[in-house]
Every structure is written in structure tokens, then in C-alpha cells.
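Trainee: attaching a predicted model along with its sequence, questions to come.
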Amino acid sequence: MESIVKAAVMGLVEGVTEFLPISSTGHLILAGDILRFGGPLAATFEIFIQLGAVLAVVWFYREDLSRQLRTLASDTGVRRLWFNVVVAFVPAAVVGVLLHRWIKAVLFSPVVVAVSLFAGGIALLLVERRRHAEQVHELRAVSTRQALVVGLAQTLSLVPGVSRSAASIVGGLLSGLDRTTATAFSFYLSIPTLGLATLFELATSLSGLGAGDLLLLGVGLVVAFASAFVAVGWLLRYVATHDLRPFGWYRILIGLLVLLWFER
């Protein structure tokens, strides 16, 4: 029972933090250490429950995605949107494949995560100090150049603690998207980015799991799905009328907490 509760808590942490610009990796590392959720299962578990977050985005946008699928052949706006999603996806995918082993071997440490959280918080505060030229107010109007800027920004999230959501949203803001469009484009971009990255990781990890681990994986996935679904809707409502500075201050605080916790 204790393991199930821990799996549920880890799923909740993943779901809440995956799409907020605060780094799910940093929070999962901290939560895993506090809960003593480790061992051979932990790494695969943290990867697997990302599927819950991806499915939450798909379910949240299910009506739009269904309509887009039906009109893909006839609607140039839909084709342009998904072409731009692919353009934004490619940079992080290429860099991630090329540097995958090095990133896992060198960068996955509490100190790197703490510094990334702290630096990312400062970056959010600085970005919010400048005036944004909001030129684009809907997903279909995102240009290929803007998509590429978002994609290049997303490559920074390969560093643990940076946050894929924060990097892609900030890239969108700096390229001229309004907050809601930048956030929605980040959510769309998460479908191929997190989906394929998760499948890539699982292909090399699932062989070491036993039958008894499936229940924990299922619990984590379901909780991550439910909490991510709520988080996606909340963030879209939040950014419509608020800026990202509270997340910046929070990242600074949690970065210091991670550093103090693991250096104790």
C-alpha cells in the first residue's frame, strides 16, 4: 500500500509540473528523494508516467484534434499548424538523439537541476520585464520562423531543470506570440516531443521490469493524466490574464531548496 501511495504522489507531481514552467524533472528528483522512491523501477517509472501527461493534452484538445484530422487534406491552416509543430520538434529531437547518453551521464545531477531551476527563474523575470510585440493571436497564424524559434528554445530543456514548457513558452513570447498562443503551441508541441521521447526511453527500459511493477506504473499514469489535464486547463486560463513572474520566483525558491536538500 505504501508503494501505491508513493506512486500516486509521484504521478501527481509529474502531472502538475509537466506543463507549468517550473520543471517536472526537478520536482520529481526532489519528491523521489523525500519519498525514498528509488531502485530499478524509479527511472522507468518517471519516464512512463509522462505518457499520462501526453494523453492529458490529447484528451484536452480531443475535439480540435479530431476536427483537424478530418480536415487535414482540405484545410491549409491545419496542415500549416502541424508543419510548424514538426519544425519546432526537430531541433530538440536531433540534439536529444545525438547527446542522449552524454546528457544522462553528465547533466542528471541535483546540482545541475538546482542551477537550471534558479537560472530559469531569473530568465522568466527578465523576459517579463521587456515589452512583447504580440503579433500572433491564434495557432494557425504561427509562422515557420516563429516555430523554429520555439524549437530552438526547446533544445535548452534537454538540460535537466530548465523545463520544456518554460523554454517553449518563452521562445514563443520572444518570437511574437501572445501568451495564450505561446502556451497552446507549447502544449501541441508536447505531443510529439514528450510522446516520442517517452517511447524512445521505454524501448530501452521496460525489459528490466517485473509483473509486480505494472500496478505502480498504472497508478502513476492515471494520476499523472488526471492532474496534467487539470493543470493544462488552469494554465491556459491563468496566462490569459497574468504573466509568468510568479513562476520565476517559485523556480528560484525551489532551485535553492533542491540545492540545500541534496547538499545537506
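Mentor: Cool, the structure landed.

Trainee: from here on, contacts and neighbour counts on C-alpha atoms
Mentor: OK.

Trainee: pull the residues that contact stretch 199-208.
Mentor: Contacting residues not belonging to stretch 199-208 are listed as Pro40, Thr44, Ile47, Phe48 [Cα atoms under 8 Å, 6 or more residues apart in numbering].

Trainee: do that again at 10 Å, thanks
Mentor: Contacts to stretch 199-208, defined as Cα atoms under 10 Å, 6 or more residues apart in numbering, come from residues Pro40, Leu41, Ala43, Thr44, Phe45, Ile47, Phe48, Gln50, Leu51, Val97, Leu194, Leu196.

Trainee: which SS state does the last one fall under?
Mentor: Okay, so that is Leu196. For Leu196, the secondary-structure state derived from DSSP: H, G, I helix; E, B strand; the rest coil is helix.

Trainee: check contacts around it.
Mentor: Leu196 neighbours (Cα under 10 Å, 6+ apart): Leu51, Ala93, Ser190, Leu202.

Trainee: now it: how far from Val97?
Mentor: 11 Å (Cα to Cα, to the nearest Å).

Trainee: and if you look at the first one?
Mentor: In this structure, Pro40 lies at 23 Å from Val97, with Cα to Cα as the measure.

Trainee: now swap in the third one and tell me
Mentor: Distance from Ala43 to Val97, counting by Cα to Cα: 18 Å.

Trainee: looking at these two, which has the bigger crowd around it?
Mentor: Ala43 (14 against 11; other Cα atoms under 10 Å).

Trainee: quick check: which element contains that one?
Mentor: helix 40-48 (DSSP states H and E).

Trainee: could I get the buried residue list for that helix?
Mentor: Leu41, Ala42, Thr44, Phe45, Glu46, Ile47, Phe48 (16 or more other Cα atoms under 10 Å).

Trainee: try this one next to it:
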Amino acid sequence: MNIIHVIVLAIIEGLTEFLPVSSTGHMVIASSLMGISKDEFVKLFEIVIQLGAILAVVVLYFKRFFKSLDFYYKLVVGVIPAVILGVLLKKYIDALLESPLVVAVAFVVGGVILLFVDEWFNKPTVTEEKNISYLTAFKIGCFQCLAMVPGVSRSAASIVGGMSQKLSRTAAAEFSFFLAVPTMFGATVKDLWDFHKHSTLSADVMHQDMKYLLIGSVIAFIVALMAIRTFITFLEQKGFKVFGWYRIFAGIVIIILYFTGNALHNM
């Protein structure tokens, strides 16, 4: 992995983290196309820079994070399913991160769902976070767990989960953003600790790796700042169909490349 790889992956992360298209899936495919081998650091990098992008939420919605303790209680309740399943299924999740084919299939399936989600859930009754119940927060957290399969999209899973619980598109998107903060913070801390505990790298290599993590996180943060507001505005006006068609097209292209002997197959 070199500095060009770091910059490209960080830009992809910042652009796609809050779109219902799967940032992890895009990074898996981009890594494969750039010939980046899937070692433990690359897997760590793809998790850590997601936290960099997620921190853009804290900046843009700063006041919401100091509104009430009830806000934090809901986030805790919502993150419980991911914590439990993340611990139980970590080795299986890591294995899935190495498969472009899994990403492609998840792209297509998720894309088909996004084509119809606006019609399925078109009578929202909850338009603000303060009206989300603890049970609803927990259910959205369960939907979020679907994103442990790369290509599903954490944003898509939790937004669709929110809309299925009568949240408006905007309310569901914003709660999805908020829920991402503790989810990705926990995943990042755990992966950093595991990497440090098991690493046999020299001090020089470790220093280089930490520099890449910092650069990638900063770039993802800056790009995400610009992407969030644009996505919310687009979502309010246009809905999900364009993302659905994009996912289906991208998934089909990846499947074709995979089965025609492209480098994706040799990842």
C-alpha cells in the first residue's frame, strides 16, 4: 500500500460513507483493482478511515450531540446489536471482506430493494429524532447489522430500517448518521487494539502505517463534510431510485469482471 492508494481509498470512503451504496464495498473493489493485497493493515485502514468520515457528522450536527442525554441513550440502545454480532462474527466478517463477488451480489440485491423502498414506506409519522422510541432505535440497530456483509451498506440498511419504522427519509438518514458514530468508534478502537496486540511489525513500518491512517482519516473527513449535506438535499428531492440503479449496474459490472478472468477474481 502506498500514498496514492491511501488518497484514492480515503476519497472513495468520504464520498460513499453516507450514500446507500456501501463504502466498504467500494473500497474492497478499488483495492482489488489497484492490486492492493488484503493484509491485516489494509483491513484496519478500511475501518479506521470510516471513523474519520463519520466524525464529519459530529461537526455538522454539533448542537444535536449536546441536546439531551436521551439522545445518547437511544444511540447506546441502537448500537447494542452491532456490538454483540460484531464480537460473535468477527472472523466471518473479515473473511467476507476479501470477496468482491460477495460485494457484487450485495450491490445488486440492495439495489433492487432501493428501487421500491420509497413506495413501500411512503407514510412516515416520525420526522424528528426526539420522537424515536428506544424500541425503534433498537430495531434500526438490528437493520444496521446487515451491513456486516460488505456491499450491503450501513447507511442503506439503517435508513431503510428507519423508514420501515415510520421515520421520514430525512429523519431516517440523520439517525443513521448519528448511530454510525458509536458504531464506528467502537469498531475502530477494537481493531486498533487487536492490530497493536498482534502486530510483529518494526517501529519504522508501524510509524508509516500510522501516518497512512492519519492521512486517510483526514481526507475522508474533509470529503465527507462536503458529501453529507449534498446527500440529504438529494434524498429529500429525489429519493433512492438513482442509488438503486447505480448499485445494480455496478454489481453486474463487478460480476462480469469477476467471471471473465479479471484481477478481481484473484484477490
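Mentor: That came through, no problem. Model, not experiment: these values are computed from the prediction.

Trainee: show me what Gly141 of structure 2 lines up with in structure 1.
Mentor: Correspondence of Gly141 of structure 2 to structure 1, assessed by TM-score structural alignment: Gly151.

Trainee: can I assume that match is in contact with Val85?
Mentor: Yes. Between Gly151 of structure 1 and Val85 a contact is recorded at 8.6 Å, counting by Cα atoms under 10 Å.

Trainee: pull up the overlap in contacts between those two.
Mentor: Ser186, Leu189.

Trainee: whichever residue in structure 1 pairs up with Lys211 of structure 2 is in what secondary structure piece?
Mentor: Aligned counterpart of Lys211 of structure 2 in structure 1: Leu215 (TM-score structural alignment). Take DSSP H and E as the rule and Leu215 of structure 1 turns out to sit in helix 213-239.

Trainee: list the helices and strands that helix packs on?
Mentor: Here helix 213-239 of structure 1 touches helix 2-17, helix 40-48, helix 50-60, helix 179-203, going by 3 or more Cα pairs under 10 Å, 6 or more residues apart in numbering; DSSP states H and E.

Trainee: against Val16 of structure 1, how distant is the closest residue in space to Glu18 of structure 1 that isn't next to it in sequence?
Mentor: Excluding the flanking residues, the one nearest Glu18 of structure 1 by Cα to Cα, 6 or more residues apart in numbering is Ser24, at 4.9 Å. In this view, Ser24 of structure 1 and Val16 of structure 1 are 8 Å apart by Cα to Cα.

Trainee: one step back: what residues are up against the match of Lys211 of structure 2?
Mentor: Here Leu215 of structure 1 is in contact with Ser3, Ile4, Ala7, Leu221 (criterion: Cα under 10 Å, 6+ apart).

Trainee: ok, Arg64 of structure 2 next?
Mentor: Val58, Phe71, Glu129, Phe178.

Trainee: which of those residues lies closest to Leu257 of structure 2?
Mentor: Using Cα to Cα, Phe178 comes nearest to Leu257 of structure 2 of the contacts of Arg64 of structure 2, at 35.7 Å.

Trainee: map the closest one onto structure 1.
Mentor: Under TM-score structural alignment, Phe178 of structure 2 pairs with Tyr188 in structure 1.

Trainee: go on, Val112 of structure 2?
Mentor: Under TM-score structural alignment, Val112 of structure 2 pairs with Ile122 in structure 1.

Trainee: likewise Ile47 of structure 2?
Mentor: That one, Ile47 of structure 2, aligns with Ile47 by TM-score structural alignment.

Trainee: can you tell me how far its match is from Thr25 of structure 1?
Mentor: 10 Å.

Trainee: if I look at those two, which residues touch both of them?
Mentor: Glu14.

Trainee: circling back to that earlier point, I'd say the match of Ile47 of structure 2 and Thr198 touch.
Mentor: Yes. Between Ile47 of structure 1 and Thr198 there is a contact under Cα under 10 Å: 5.9 Å.

Trainee: which part of structure 1 lines up with stretch 151-163 of structure 2?
Mentor: Taking TM-score structural alignment, stretch 151-163 of structure 2 hits residues 161-173 over in structure 1.
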